[in-house]
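Q: have a look at this prediction, sequence included:
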Amino acid sequence: MSEAHETHENGVYDLIVLGAGPVGQNVADRARAAGLSVAVVERELVGGECSYWACVPSKALLRPVIAASEARRVDGARQAVTGPLDAEAVFARRDRYVTEWDDSGQALWVKGIGADLYRGHGRIDGPRTVTVTRDDGGRQTLTARHAVALATGSKPVLPDVPGIEEARPWTNRHGTDSSAVPARLAVVGGGGVGVEMATLWQGLGSHVTLLARRALLPRMEPFAGELVAQGLTEAGADVRTGVRVTAVRRPDPAGPVTLTLDDGGELEADEALFATGRRPATDDLGLDTVGLTPGAWLDVDTTGLVQGVDGDWLYALGDINHRALLTHQGKYQARTAGDAIAARAAGRPLDDGPWGDHATTADQHAVPQVFFTDPEAAAVGLSAEQAEAAGHRVRTVDLDMNAAQGANLFADGYPGHARLVIDSDRDVLLGATFVGPGVGDLLHSATIAVVGEVPIKRLRHAVASFPTVSEIWVFLVAAARGAGH
């Protein structure tokens, strides 16, 4: 141990991690558990985008909105919901969950696992070398014996339209760290961030206009976006699809913003939030020093190892490899990569075949995702369209969620729909989509069925508790088998 301590003082580690969000923390934790020495470099807050501007604050803000809506769906409870949400209390709740944007607790966690934390901007400076530049301009060079793991996440993309910079639009960060409710909010983008932000701010009292070039949630089954659009409309939002913003102007920095639309119309709002995509945060990481293109998504193998770099030492995990821009999927990749780094360091063979310990097979076959809208939208695996495009012979099973009595007891007039996508040749589940209040908690059972390739015949023996929303599984499996429930 004393020798390891001396090498730390000289800036030499087994693994250097750039980015201390959940992904970076997970790969560091896994490597430390295997006995490797680890340095973690972070230029902003330890905990990253997820902890302070994305998953955690957005869900802390959305939960009161959804809770109030769910109460209004239950006779007897709806009579108790007599006024609007207390926005100040909602913001205070958010502030508690982001610890007032104080990362000292997470910094202590990094140190608590035995990793060394370096605050500053980390940049690759040739093979296995990282230079850290602190805010005060000081620099330190670190060297990795075995690996460097990049976990720097992604950044929002604004469309290239006239006036966009001068208009100072909101992005996801403004959407989750703001503490004032605009009277009118334009949300541009119909993906997950767009629909969640529209749900949130409409619930807090804004009049939201949601503008989307395509249907909402275009990567999910079509009914998911349709039901979410219906829920937003019923909540009072103005949902417009098939529309594109061609220009933005805000002549008075303190005044309203005007969006010009491709149909020739205009929309005026007090703020405009753009949720129009993400780009990798790889533009200033020194990728050019190892033959890669700055600002590019990084191509990786199933262990997270970056392709096109000699020596098998550079890993890219989470958003920057573009496999699935979801925190839980990035953490899964990080756990896998941490184990692979430890195995390579010890000279052990890799278990990197399908569903092996060192393979991120779920990135291709079983990615779960939940959007905390009203109603919620949750899916795992392939949609019917994706499955057919991949060459599978498929059949689908569709049911309204209120086929289960538990759903009706959960919410009067429960709004929702479910679909299973089944491989006709193997009779196993390829994908599942649920839309309805609280369906996010149904998703893990579907994920297990997809990952485990559980035969539909066997699923009939997975007995759902009565009366719960999960009873929908009984009806779905029965329909899949052409039998009564």
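A: Structure received.
Q: drop to CA atoms for contacts and neighbour counts, all remaining ones
A: Fine.
Q: remind me, longest strand of this structure?
A: Selection of the longest strand in the chain by residue count, based on DSSP state E, yields strand 139-150.
Q: show me what counts as buried in it.
A: Neighbour counts using 16 or more other CA atoms under 10 Å place 141-150 of strand 139-150 among the buried residues.
Q: list the residues that contact the residue positioned nearest the centre of the chain.
A: The centroid of the chain falls nearest to Leu326 when counting by CA atoms, centre = their mean (2.9 Å). When contacts are counted by CA atoms under 8 Å, 6 or more residues apart in numbering, Leu326 is found next to 318-319, 369.
Q: now do it against Gly318, distance only.
A: Leu326 sits 7 Å away from Gly318 when distances are taken as CA to CA, to the nearest Å.
Q: cool, and Gly291?
A: Where Gly318 is concerned, Gly291 sits at a distance of 21 Å (CA to CA).
Q: any idea of the angle the helix ranked longest in the chain forms with strand 139-150?
A: For the chain, the helix that runs over the most residues, judged by DSSP state H, is helix 327-346. For the pair helix 327-346 and strand 139-150, the angle between their directions (axes from the mean of the first three to the mean of the last three CA atoms, to 10 degrees) equals 110 degrees.
Q: what sits up against helix 327-346?
A: Under the contact criterion CA under 8 Å, 6+ apart, helix 327-346 has outside partners 22-24, 26-31, 34, 36, 50, 55, 146-147, 303-305, 315, 317-319, 324, 349-350, 357-360, 363, 367.
Q: same thing but 7 Å
A: Around helix 327-346, the neighbours that count as contacts under CA atoms under 7 Å, 6 or more residues apart in numbering are 22-23, 26-28, 30-31, 34, 146-147, 303-304, 317-319, 349-350, 357-360.
Q: same question for stretch 87-105.
A: 45-47, 51-52, 56-57, 60-61, 64, 179, 204.
Q: how far out from the middle of the chain is that stretch?
A: 20 Å (CA atoms, centre = their mean, to the nearest Å).
Q: which of the contacts of helix 327-346 are buried?
A: Among the contacts of helix 327-346, those scoring as buried are 22-23, 26-28, 30-31, 34, 146-147, 303-304, 317-319, 350, 357-360 (criterion: 16+ other CA under 10 Å).
Q: put this next to the previous one:
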Amino acid sequence: MATEDIRTYDVIVIGAGPVGENVADRTAAAGLSTVVVESELVGGECSYWACEPSKALLRPVVLRADAAHIPGIDPAVRNPLDTEAVLAHRDRMSADWNDDGQVEWLKSAGIELLRGHGRLAGEREVSVETPDGETVLLRARHAVAVCTGSSAALPPLPGIDEVRPWTSREATAARTVPRRLAIVGAGVVGVEMATAWQGLGSRVTMLVREDGLLPRMEPFAGELVTERLREAGADVRFGVSVTAVRRERDGAADEVRITLADGDEVVVDEVLFATGRAPRSADVGLEAVGLEPGEWLATDDSLTVTDVPGNWLYAVGDVNRRALFTHQGKYQARIAGAVIVARSRGERPATGRWAPHSATADGEAVPGVVFTDPEIATVGLTAAEAEREGRDVEVVDYELGHLAGSLQYRPDYRGRARILVDRKREVVVGATFAGPGVGELLYSATVAIAGEVPVERLWHAVPAFPTISEVWLRLLETRRDA
């Protein structure tokens, strides 16, 4: 390898999604020379195939559902959505899958970009195969951060390769609305895409192995989403398993036939498998540092990979499986960046719960919003998780439809709120809200949990009237009067 093909930096980041961008931003801002290696689009999954395009598809659908229940507006929204306009808006939100703007941001932040596929090549070394076939060897003085994220995991079904199934990428980037769409899975991707495509005119059939939607959340969340999907015309089936799939072409017809365990068959135009995620770690050179390719990368709370000595390798974002959310990955990136900077200066990172160099929130205050009709917002523990952990908690529920603020939102408002209060410490350790507009309640709940705000202090946080945030007062009153 020629000398000019070897480049040295303080920090090498593999992956230029939001997580990698944030790690690089923190280290570059501290004066460390930083390079980001990216094989696809700068901005990553979130910008082009996940958060941004999915919400662009969902917002018109959910807004229309809310408006259809508001007196004076409801007649104006009876017509079908303008799908061409919605898809054009989705394209704009995804920057038409052009990353020029994000590349320009990297330059403005003093971060170098190297296009190509990066693989670990040894301690503090990354080999990059560039699009023109050249190989560049990068060497890091201080740190390498693997920020490659995750990808859709497809089940090992007979015929699945020939079917050309949708994953989350195809579901958010589709150019036309399928007449019939089957969705296999009960999680966030499944319910969000069911909401979006049913609202855009597709006949959606959900094939769910479990006995409810959103099985990792409070049961009432999945029940409300199921109710609304069925009201919108979706066919939601529980307790069913897919055993085989095949695509058949007969002249102009192009159909997918899905065989179920009970022998029934579902015929659709497209099928989306929303059956989980896998780490993008199969081809990043893990074997060069003694790790197993294709596995999740285990880290401590400083985001340092625990099975590689020397405190130089970091895994940040989805690839470490700590919390598969863009916002949580960006939080980890801020922590990892601070740790890398501290170690580069010969400083020992601060450790301990809620320390500046510890990603404590990954285990205690992970927020998430499901942008369905209705919205679901969660942070911290569910009642089932608290029970499994042996936590002594009090479960407090309140019907959101009883609030004056929710009735202003829509007169037939249906929704529910739940908080879990740790009886010993008298602090909130979990919250779930289900109903239109509840996503904006989530940050207050996250602050209450991360800040360990005593319940008696929450009494003095006065919500404005009439807003949905008044639910906090009602939850505390319900607990007091129980």
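A: Okay, I see it. Just so it is clear, the model here is predicted, and its values are computed rather than measured.
Q: same question for Asp474 of the second structure, what's its three-state structure.
A: Asp isn't right for residue 474 of the second structure; it's Arg. Reducing the assignment to helix, strand or coil with DSSP: H, G, I helix; E, B strand; the rest coil, the entry for Arg474 of the second structure is helix.
Q: per the alignment, it pairs with which residue of the first structure?
A: Residue mapping for Arg474 of the second structure onto the first structure gives Phe475, with TM-score structural alignment as the criterion.
Q: quick one: residues contacting Arg123 of the first structure.
A: Arg123 of the first structure makes contact with 130-132, 285-286 under the criterion CA under 7 Å, 6+ apart.
Q: doesn't it lie inside a helix?
A: No - when classified by three-state DSSP, Arg123 of the first structure is found to be strand rather than part of a helix.
Q: state the distance from the residue nearest to it when sequence neighbours are not counted to Gly338 of the first structure.
A: Across the structure, with CA to CA, 6 or more residues apart in numbering as the measure, the residue nearest Arg123 of the first structure apart from its sequence neighbours is Leu285 (4.5 Å). Leu285 of the first structure sits 21 Å away from Gly338 of the first structure, taking CA to CA as the criterion.
Q: check Glu196 of the first structure too.
A: Using CA to CA, one obtains 32 Å as the distance from Glu196 of the first structure to Gly338 of the first structure.
Q: which one's more surrounded, the two?
A: The neighbour comparison of Glu196 of the first structure against Gly338 (other CA atoms under 10 Å) goes to Gly338, with 30 against 22.
Q: still on that earlier bit, what number of residues lie near the match of Arg474 of the second structure?
A: Counted by other CA under 10 Å, the residues lying close to Phe475 of the first structure total 21.
Q: next one: Glu389 of the second structure
A: 10.
Q: do Asp392 of the second structure as well
A: 14.
Q: swap in Val438 of the second structure?
A: Counted with other CA under 10 Å, the neighbours of Val438 of the second structure add up to 25.
Q: tell me the contacts of Thr378 of the second structure?
A: Per CA under 7 Å, 6+ apart, neighbours of Thr378 of the second structure: 367-369, 431-433, 442.
Q: residue contacts, the closest residue to Ala333 of the second structure other than its chain neighbours?
A: Excluding the flanking residues, the one nearest Ala333 of the second structure by CA to CA, 6+ apart is Val23, at 4.8 Å. Remark: with contacts taken as CA under 7 Å, 6+ apart, Val23 of the second structure is in contact with 333-334, 336-337.
Q: which one (most neighbours) among these?
A: Ala333 (30 neighbours).
Q: would you mind measuring from it to Ile14 of the second structure?
A: According to CA to CA, Ala333 of the second structure and Ile14 of the second structure sit 13 Å apart.
Q: same check on Asp392 of the second structure?
A: In this structure, Asp392 of the second structure lies at 42 Å from Ile14 of the second structure, with CA to CA as the measure.
Q: do a quick rundown of the strands in the stretch 151-300 of the second structure.
A: Along the stretch 151-300 of the second structure, counting by DSSP state E, counting those that start in this stretch, strands occupy 180-184, 203-208, 235-238, 242-250, 253-260, 265-268, 270-273, 277-279.
Q: tell me which of those strands sits nearest to Asp397 of the second structure.
A: Comparing the strands of the stretch 151-300 of the second structure against Asp397 of the second structure with CA to CA, the closest turns out to be strand 235-238 (26.2 Å).
Q: which other helices and strands does the closest one contact?
A: For strand 235-238 of the second structure, the helices and strands in contact under the criterion 3 or more CA pairs under 7 Å, 6 or more residues apart in numbering; DSSP states H and E are strand 203-208.
Q: what about the strand it packs on, how far off from the first structure?
A: In the superposition with the first structure, the aligned residues lie an average of 0.7 Å away from strand 203-208 of the second structure, counting by mean CA distance after the TM-score superposition for the first structure.
Q: what span of the first structure lines up against that strand?
A: Under the criterion TM-score structural alignment, strand 203-208 of the second structure matches residues 207-212.
Q: ok, stretch 131-140 of the second structure next?
A: Against the first structure, the aligned range for stretch 131-140 of the second structure is residues 135-144 (TM-score structural alignment).
Q: ends of that stretch, what's the gap?
A: The first residue of stretch 135-144 of the first structure is 23 Å away from its last residue (CA to CA).
Q: with stretch 182-193 of the first structure instead?
A: For stretch 182-193 of the first structure, the first-to-last residue distance is 18 Å (CA to CA).
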